[in-house]
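Student: Sequence first, then the predicted structure, then my questions.
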Amino acid sequence: MSAHSVAADQADISIGSTPCDIGNVPTLLESISSFRGRNDLGTNRDDRLDLLEQARKLVHALETPRELMLKHIGAETASFFSIALGIDVGLFKALVLHQGKPKKVKEIAGIIGFDVDGLSRILRHLAAMGHIENTGPDEYAPNNFSKALTIPVIADGYLFYRETCIPSMLHLHSWLKTKAYQTPTTVIDNPFTFGQRTSMTMFEFMAIEPYRMEHFNHHMGGYRLGRPSWFEPSVYPAQERLLALRDSSNSDAAVLVDIGGNKGHDLERFLSYFPSVAEGENKGKFILQDTAPVLAEAPSDLISLIEKQPHDFFMPQPVQGARAYYLHHILHDWPDAKCEVIVKQIRGSMKKGYSKLLINEHVIPAVGANWEATYLDLYMMVQFGSRERTEEEWKVLLEEKCGMRIVGIWNPGNGVEAVIECEI
């Protein structure tokens, strides 16, 4: 298509300064008003997120394309990098000193060793974006968001993305141009390797720089924060589907094998939620598998019932006939061909009619996808040449390519990963 034809088909310039969906504002206001009087929005996650989504739609309806453009390209990018810089220099820790009382810019600058002029301009923008409070001339105080930036599981997400993920997205357009705009599908020739100028995969790359892995692990903690776990009734009926039908007569049989389970967070939460499974004569085995270096960093006070077992999930699964083999955020790191190897290695150890494969990942719906799944899908594409999958893509991978049978998909929505239950 020529540049002339594109220009001829472009929208009238007036659309740039017209609210994006002003006609829908009354409906959105009515929907939002239905939440008036609710006092449980701080504890009812689904209702809070429903209200938040209506509020986002209202803001979008009122904003003009010009305002959205400036917010995207300037305000939000300036916020992101200013927040990451603030974490580097201890800005948010300085703000919360002395019970978070308001502080002048000069005082804050003295605490963190920063130029007063530059810091004043950074703080002004962060306040304009609502990330801190402007309490007076050249005076600022923290709010709940900026207080949270003193917690590593929140703060280190900014550093992880700045150092390890943003370069991939920054160079996406250049990489795609060299590939005739074909989607990346491999782990070692993609926007990540291009942007970082490396031939290593992301995890290999992080392994040589301990601070990157520390940022990643903290970020994973923040990613999980406040979300229901896979075994809770609102997500997956683990008691009925998994525990009630286990073979408790064989104490040597594994109940749950967490493959690629990092430091054991999921297993610990599972055992804390179902304490009776770890008690009595019929208690079963719970096995945490990951690479030896990762397991070496698992907490020393890990629940004693959890057995640590070094394992490469591309190799044959050593635990035979477990009640369930569990994969959390493993397959989304790999293209289909690699996933096929991982799943088939597990399949070879499953007991037909008894063992289950439980996959805890996003299942993107055909309509109305959640932003927590769609942003992650794009970062999986640029970091690994992989993807978050739709229901149809899961069926193709698991049933057609791996010879499994999907028994059911429990998809709670609101950005929470689904549980896909499979059998041989």
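Tutor: That came through fine. Just so we're clear, the structure is a prediction, and the values are computed from it rather than from any experiment.
Student: use CA for all of it now, contacts and neighbours both
Tutor: Fine.
Student: Show me which residues of stretch 365-383 are buried.
Tutor: The neighbour-count check on stretch 365-383 (16 or more other C-alpha atoms under 10 Å) flags Asn370, Ala373, Thr374, Asp377, Leu378, Tyr379, Met380, Met381, Val382, Gln383 as buried.
Student: How about stretch 203-214?
Tutor: In stretch 203-214, counting by 16+ other C-alpha under 10 Å, buried: Phe205, Met206, Arg212, Met213, Glu214.
Student: One more: stretch 316-330?
Tutor: Pro316, Gln317, Gly321, Ala322, Arg323, Ala324, Tyr325, Tyr326, Leu327, His328, His329, Ile330.
Student: next, the one to line up against it:
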Amino acid sequence: MDAQTGLAIATSPNDIAAIPNLVGDINEFVKNLENGGNEARHKLLLKARDLVQALETPRETMIKHTWAQPGAAAGLITGVDTGLWVLMARDGDKPQKVAEGRESWNIPCRLLRHLAAMGYLAETGPGEYKLTNFTKSMSLPVISGGYIALLGGIGRSSIEFHKFLRKTNWRNPIDATKTSMHLAYGTDLPNAFEYLRSIGYGPHTNNHMGGYRQGRLPWMHESIYPVAKQLFPGADSKPDAPLVVDIAGGLGHDIAEFQKMYPDHPGRLILQDLPVVIADVKDLDSNIERIGYDFHTEQPIKGARAYFMHSIMHDWPDDVCKRILSRIAEAMKPGYSKLLIFDCVIPRTGAYWENTAGDMLMMTQLSALERTQDNWYDLIEGNGLGLKIVKIWRCSDTDVENLIECELA
């Protein structure tokens, strides 16, 4: 391709011929939006994305990636860090005037101007803005936490991933002790979680763990995993018998949802995580036990009906996952205990973008991965741990996680 041809391509719409058909598809999808639920919304969203990409020129896409999105991230993160989004939300759903040096608005106004240009704020006059639903949501810690932790805390790991690959001869990363995060931030701490805690971003990380799962059905919903049919029958009904052990359950979002959905459950509900995480747990039902526990060590709760992990295995490469699984298998009671893993299962083709985005996050931050079904069978059944997959309980195509039910072979 010569320079002139290349420049002509770079400054022309990506696929102008596709526009009429895309608009037609969008008009058809709009008809199903009201009654089609999340699946119809998802299809329309993807078509709208295709339309934008077809209309954009490659030059515009390049400027969006290298100028606009990093600038928007700077504004959004600063708004979280200064408490601006909380203050604006408290002032109500009205236009708000911004002035340099205004008390409690300690943020360069130019950042807000760019966020309005990007559609994240509504500009209502010179130096005057109104929150959109998105920026209203940025006042919620479960939404804003990821901006501080993932972008502000370890975001350089993905931007500099090519440098890491250069040093490792472009090999797929599988060593949890050598990651792009270690290189980008010059740290020798064991992993990104330890690094985030060391810079004071542990609470933001915990909030994000609760935030990214919002809007999804919990694992124990009857449309995903029929607890009343699969877990309760045969469970030890004695009050001191452990029913569900939520391993590395963070602030307890999953176990709290279980308690709320099945208040008459038999036995005990137990939340486990590192002591520093357990110390941050608030507003959790007092009937749910809390135990400081490192899943690399011996599991203290033996013979539970179910050991549960939500989005834990994807944080680690296979060798570490094998050690984690071995600790659980040692504690399981043959013919009784189940291991329930709520995690991503990537299809062979047609992967959902949130799944592939999660895979990029795991690869660039932790040298880990989101797994395909084949990966899961290799990990659980191919490592001599005595575990077998009973069933993969699948959600819809637009759900990120599926429930993998395992037992001792």
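Tutor: Nice, I can see it. Just so it is clear, the structure is predicted and the values come from calculations on it, not from any experiment.
Student: Superposing both, give me the TM-score.
Tutor: Overlay of the two chains. TM-score (TM-score structural alignment, normalised by the length of the second structure): 0.91; 405 aligned residues with a C-alpha RMSD of 2.4 Å.
Student: still on that earlier bit, ok, of the buried residues of stretch 316-330 of the first structure, which one's closest to Ala8 of the first structure?
Tutor: When these are ranked by distance to Ala8 of the first structure (C-alpha to C-alpha), His329 comes first, at 45.7 Å.
Student: Would you mind measuring from the equivalent of that closest one over in the second structure to Gly75 of the second structure?
Tutor: In the second structure, the residue paired with His329 of the first structure is Ser311, using TM-score structural alignment. Going from Ser311 of the second structure to Gly75 of the second structure by C-alpha to C-alpha, to the nearest Å gives 29 Å.
Student: Distance of the counterpart of Tyr195 of the second structure in the first structure relative to Thr193 of the first structure?
Tutor: Under the alignment (TM-score structural alignment), Tyr195 of the second structure maps onto Phe205 of the first structure. As judged by C-alpha to C-alpha, Phe205 of the first structure and Thr193 of the first structure stand 9 Å apart.
Student: Next: Met381 of the first structure.
Tutor: Distance from Met381 of the first structure to Thr193 of the first structure, by C-alpha to C-alpha: 12 Å.
Student: give me every residue that touches the residue positioned nearest the centre of the second structure.
Tutor: By C-alpha atoms, centre = their mean, the second structure has its centre lying nearest to Tyr212, at 4.5 Å. Tyr212 of the second structure makes contact with Val142, Ile143, according to C-alpha atoms under 8 Å, 6 or more residues apart in numbering.
Student: just checking, what residue in the first structure corresponds to it?
Tutor: By TM-score structural alignment, Tyr212 of the second structure lines up with Tyr223.
Student: Count residues in the vicinity of the aligned partner of Asp280 of the second structure in the first structure, would you?
Tutor: The alignment partner of Asp280 of the second structure in the first structure, by TM-score structural alignment, is Glu297. By the measure other C-alpha atoms under 10 Å, the count of residues near Glu297 of the first structure is 10.
Student: Which residue ranges of the stretch 51-200 of the second structure form helices?
Tutor: 58-63, 69-82, 84-91, 109-117, 133-137, 141-146, 156-159, 161-167, 180-185, 192-198 (DSSP state H, counting those that start in this stretch).
Student: What residues sit buried inside the longest one?
Tutor: Just to be clear, that refers to helix 69-82 of the second structure. Those would be Gly71, Ala72, Ala73, Ala74, Gly75, Leu76, Ile77, Thr78, Gly79, Val80, Asp81, for helix 69-82 of the second structure by 16+ other C-alpha under 10 Å.
Student: Hmm, Tyr147 and the last one touching each other?
Tutor: Translated: Asp81 of the second structure. No: if you go by C-alpha atoms under 8 Å, Asp81 of the second structure and Tyr147 don't touch, sitting 9.3 Å apart.
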